[in-house]
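Build me a model:
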Amino acid sequence: MKTALRSAIDHAFLQADQALAARVPQRAWPWLERAHILTQRMPVLHTRSHWLMLRAGWQHGDYREVLGQAMRMPAALLFSRIWVPLGNTGRARVSALQPMPMSEQLHQLLD
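Sure thing, here's the model as predicted:
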């Protein structure tokens, strides 16, 4: 894995973990979405992003998010290397199959 990509992933997970530890899930979401986009083709890290999204949903009391993430975790493990919708933020309120636009910075990290 490229150093810049790994550094960006680690930073996103660190920021999300800190927000969740502080019990401020709304601060974690942008970092979790970023981590999700960057790890979509890496089954274990992709699943970690969904696990942390599940925790954020739980902290926020958003049980739709919790249920959606619980269903996405096995799919992340099984399908990450086969096909992913690029740019998808991973939230339960968006289709798991919907590609989404990405920033130029994310494109560069993934190229």
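
Could you use CA atoms for every contact and neighbour count after this?
OK.

List the contacts of the residue minimising distance to the centre of the chain.
For the chain, the residue sitting closest to the mean C-alpha position, by CA atoms, centre = their mean, is His36 at 2.3 Å. With contact set as CA atoms under 8 Å, 6 or more residues apart in numbering, His36 has these partners: 46, 49-50, 88-90.

Between these, identify the one with the most neighbours.
In terms of neighbours by other CA atoms under 10 Å, these top out with Ser49 at 29 neighbours.

Including secondary structure and distance to Ala19, could the contacts of His36 go into TSV?
Below are the contacts of His36 laid out as TSV (DSSP: H, G, I helix; E, B strand; the rest coil; distance: CA to CA, whole Å):
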residue	secondary structure	distance to Ala19
His46	helix	19
Ser49	helix	14
His50	helix	15
Asn88	coil	22
Thr89	coil	18
Gly90	coil	18
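
Relative to Leu97, which of those is nearest.
Proximity of the contacts of His36 to Leu97 (CA to CA) peaks at Asn88, which lies at 7.9 Å.

next up, for comparison:
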Amino acid sequence: MIFYTKIPTTLSPYFQRELQMYREEYQSGRLQIAWSHLERAHIIGQRYLFSHSFVHWEMLLFGFRIKNPKEIIGQIPRLLVGGVKSFVGKVPVGNPGGANFPPLKSFEIAQDIQEIFSKAGVR
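The predicted structure follows:
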């Protein structure tokens, strides 16, 4: 069995870029755009324990910052269980990670993110 802990170095810059764009958009008050970058970071990093857990932590903090009880409550189990599922390679691929989506449902991955995976040589 393969355990997935750390995001590959070829994929990490794309993941970090989404997190940076999240921070910039959040600082500028463009919360919806900021959130979309967290979702993209989630999709990129969801197969890896540390990056997956980190994005759910950021989503939880975002929920607190915007005072959204649904997001706060929805992120707690995702934070506790999501990383474990990554660790053993059992994630709902393409799931954006927010509380507004079923936690175990897979989604089609956007073409540009598929291209990121291809460039990074993963999947």
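
one step back: output the contacts of His36 of structure 1 as CSV; include the columns distance to Gln15 of structure 1.
Below are the contacts of His36 of structure 1 laid out as CSV (distance: CA to CA, whole Å):
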residue, distance to Gln15 of structure 1
His46, 16
Ser49, 12
His50, 15
Asn88, 20
Thr89, 16
Gly90, 17
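
What residue in structure 1 is paired with Val91 of structure 2?
Residue pairing (TM-score structural alignment): Val91 of structure 2 is matched to Val84 of structure 1.

Its match: neighbouring residues, count only.
For Val84 of structure 1, using other CA under 10 Å, the count is 17.

give the contact list for it.
40-41, 97.

Tell me the spacing between it and Arg72 of structure 1.
12 Å (CA to CA, to the nearest Å).

mean shift of the longest helix along structure 2 relative to structure 1?
For structure 2, the helix with the greatest residue count under DSSP state H is helix 69-87. Averaged over the aligned pairs, helix 69-87 of structure 2 sits 1.1 Å from structure 1 after superposition, using mean CA distance after the TM-score superposition for structure 1.

can you list contacts of that helix?
With CA under 8 Å, 6+ apart, helix 69-87 of structure 2 has contacts from 3-5, 46-50, 52-53, 56-57, 59-61, 63-64, 91, 97-100, 103.

which bit of structure 2 covers stretch 49-67 of structure 1?
Counting by TM-score structural alignment, stretch 49-67 of structure 1 pairs with residues 55-73 of structure 2.

Give me the buried positions along the matching stretch.
55-60, 62-63, 71-72 (16 or more other CA atoms under 10 Å).

Can you give me the end-to-end span of it?
15 Å.

And that stretch, how far out from the chain middle?
13 Å (CA atoms, centre = their mean, to the nearest Å).

which residues touch Leu52 of structure 1?
The contact partners of Leu52 of structure 1, by CA under 8 Å, 6+ apart, come to 16-17, 32.

which SS class is it?
Classification of Leu52 of structure 1 by DSSP: H, G, I helix; E, B strand; the rest coil places it in helix.

any idea how far Met42 of structure 1 is from it?
For Leu52 of structure 1, the distance to Met42 of structure 1 (CA to CA) stands at 15 Å.

Noted, bye for now.
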